[in-house]
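> Pasting the sequence and the predicted model now:
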Amino acid sequence: MLVVVVRTLILYLIVVFIMRIMGKRQIGQLQPFELVIAIMISELAALPMQDIGIPLINGIIPILTLLFAQITLSFIGLKNPHVRAIICGRPTILIQNGKINEAQLRKEMYSLNDLLEQLRIKDIQNIADVEFALLETNGQLSVIPKSQKRPVTPQDLNISTQYEGLSMDIIIDGDISYENLKLANLDINWLKDTLSKFGINNPKDVLFASLDSEGNLYYQVKERGNK
């Protein structure tokens, strides 16, 4: 039993490490060749877990080989757009100027029901409102509404807006991020003084606190039972 546990943990760590190297993308964002490699890696890792008669190295070597193949293909695709087009394909225009491209639908085996469902998810109720709808290489549908149907922006109204940067997490579940405090050119004394103004004497009582680009502190204290 201990052997099974150890083998499982080793393979788990290897697979997590490999998936981390492959990049931060969800399953739905993977290119076809990346999805195939992910499935094959999971199958190769499962076999030595189920059968302890299979040497562990027989699972590790093919997994590392697939990782090498994935990195190689990705590198070639970055350097050569033509090779990337062969490996990953090109986006397909399914709707152009409010008209459905039936030939491309049949080619991609994409049904009208699938198309209408994806448009509804994008809050598009009328195909006539769509300038372009493209089926991306990862299977997601990108929709560009006609200019008259797009939401109004401050630029359209000639309204100037202030810069909005990323907020910084200062406290998460009572733990202070000293690194983010330093990036904001602040220190623990400033944090304690600011919290004390809100009647909070101990940062451990704070569930979450963040600092926006204008220096405003947002905070939420823990519920009494969770302190």
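Everything's here; your move.
> When you work out contacts or count neighbours from here on, use the C-alpha atoms and nothing else.
Will do.
> tell me which residues in the longest helix that the chain contains are buried?
Across the chain, the helix with the greatest residue count (assigned by DSSP state H) is helix 57-79. Judged by neighbour count (16 or more other Cα atoms under 10 Å), helix 57-79 contains these buried residues: 59-60, 63, 66-67, 70, 73-74, 77.
> Next, the angle helix 57-79 makes with the helix or strand just after it.
Following helix 57-79 in sequence order, the next helix or strand is helix 81-88 (DSSP states H and E). Put simply, helix 81-88 runs at 140 degrees to helix 57-79, going by axes from the mean of the first three to the mean of the last three Cα atoms, to 10 degrees.
> Can you pull out the residues in contact with stretch 3-16?
41-42, 45, 48-49, 52, 56, 60 (Cα atoms under 8 Å, 6 or more residues apart in numbering).
> what about 6 Å?
The contact list for stretch 3-16 (Cα atoms under 6 Å, 6 or more residues apart in numbering) reads residue 49.
> alright, now check it against this:
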Amino acid sequence: MTTILKAAAAYLVVLFVIRLIGRRTASQQAPMDMVVLFMFGGMSVSAVLGDDHSFVGAMSALFTVGLMHVGVSWLRIRFVWLERVLDGTPIVVFRTGRFDETAMRRLRMQQADVRTAARQQGLDDLDAVAAAVVERDGTISVLERE
């Protein structure tokens, strides 16, 4: 029973910490971001299972995390406010030729990230960009001027 409670707690803690870290880890996967995610997994497993190296213990933890994920997904659908807390909302970081430095600092983004996203959409000059929005999953959507 303690394995199940530890797995449930670990799921919630890792979810909170990943949300706290921000969108960059979820979407861009720089090497340092991948290291953090792998370390989370390793630390969580040792914290949940401890000295229990049994198959039943591991499967209990696995099913608990899976059920926690299903439960949290269901709660996100049912309660819009929880979806906003867990997934965030789109954030405009560039509009009408100006960067929103405050939003970019909060997201730990650089202007180069927006310029890269614009180039990936075939826009070499930011004068052709109406707005750039960091989506909930961390990707950058670039809206072209008309």
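Thanks, I have it. Note that the structure is a prediction, hence the values are computed from the model and not measured.
> TM-score them against each other, please.
Once superposed, the chains reach a TM-score of 0.63 (TM-score structural alignment, normalised by the length of the second structure), with 107 aligned residues with a Cα RMSD of 2.8 Å.
> Reformat the buried residues of helix 57-79 of the first structure as JSON lines; add distance to residue 126 of the first structure.
JSON lines is the format used below for the buried residues of helix 57-79 of the first structure (distance: Cα to Cα, whole Å):
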{"residue": "59", "distance to residue 126 of the first structure": "51"}
{"residue": "60", "distance to residue 126 of the first structure": "51"}
{"residue": "63", "distance to residue 126 of the first structure": "47"}
{"residue": "66", "distance to residue 126 of the first structure": "44"}
{"residue": "67", "distance to residue 126 of the first structure": "44"}
{"residue": "70", "distance to residue 126 of the first structure": "40"}
{"residue": "73", "distance to residue 126 of the first structure": "40"}
{"residue": "74", "distance to residue 126 of the first structure": "38"}
{"residue": "77", "distance to residue 126 of the first structure": "37"}
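> follow-up on the earlier one: the longest helix of the first structure vs the second structure, mean deviation?
After superposition onto the second structure, helix 57-79 of the first structure sits on average 1.2 Å from its aligned residues (mean Cα distance after the TM-score superposition for the first structure).
> how about the strands of the first structure, start to end?
Using DSSP state E, the strands of the first structure run over 92-96, 99-100, 130-135, 141-145, 168-172, 175-176, 206-211, 217-221.
> about what we covered before: which neighbouring elements make contact with the longest helix of the first structure?
helix 32-50 (3 or more Cα pairs under 6 Å, 6 or more residues apart in numbering; DSSP states H and E).
> Work out the gap between the helix it packs on and the centre of the chain.
Mean C-alpha position of helix 32-50 of the first structure versus that of the full chain (Cα atoms, centre = their mean, to the nearest Å) differs by 21 Å.
> can you list contacts of that helix?
Against helix 32-50 of the first structure from outside (Cα under 6 Å, 6+ apart): 8, 54, 59, 63.
> Next: stretch 59-70 of the second structure.
4, 7.
> What's the match for residue 84 of the second structure in the first structure?
Superposed on the first structure with TM-score structural alignment, residue 84 of the second structure falls opposite residue 85.
> Without its sequence neighbours, what residue ends up closest to that match?
residue 77 (8.0 Å; Cα to Cα, 6 or more residues apart in numbering).
> Kind regards, and thank you for your time.
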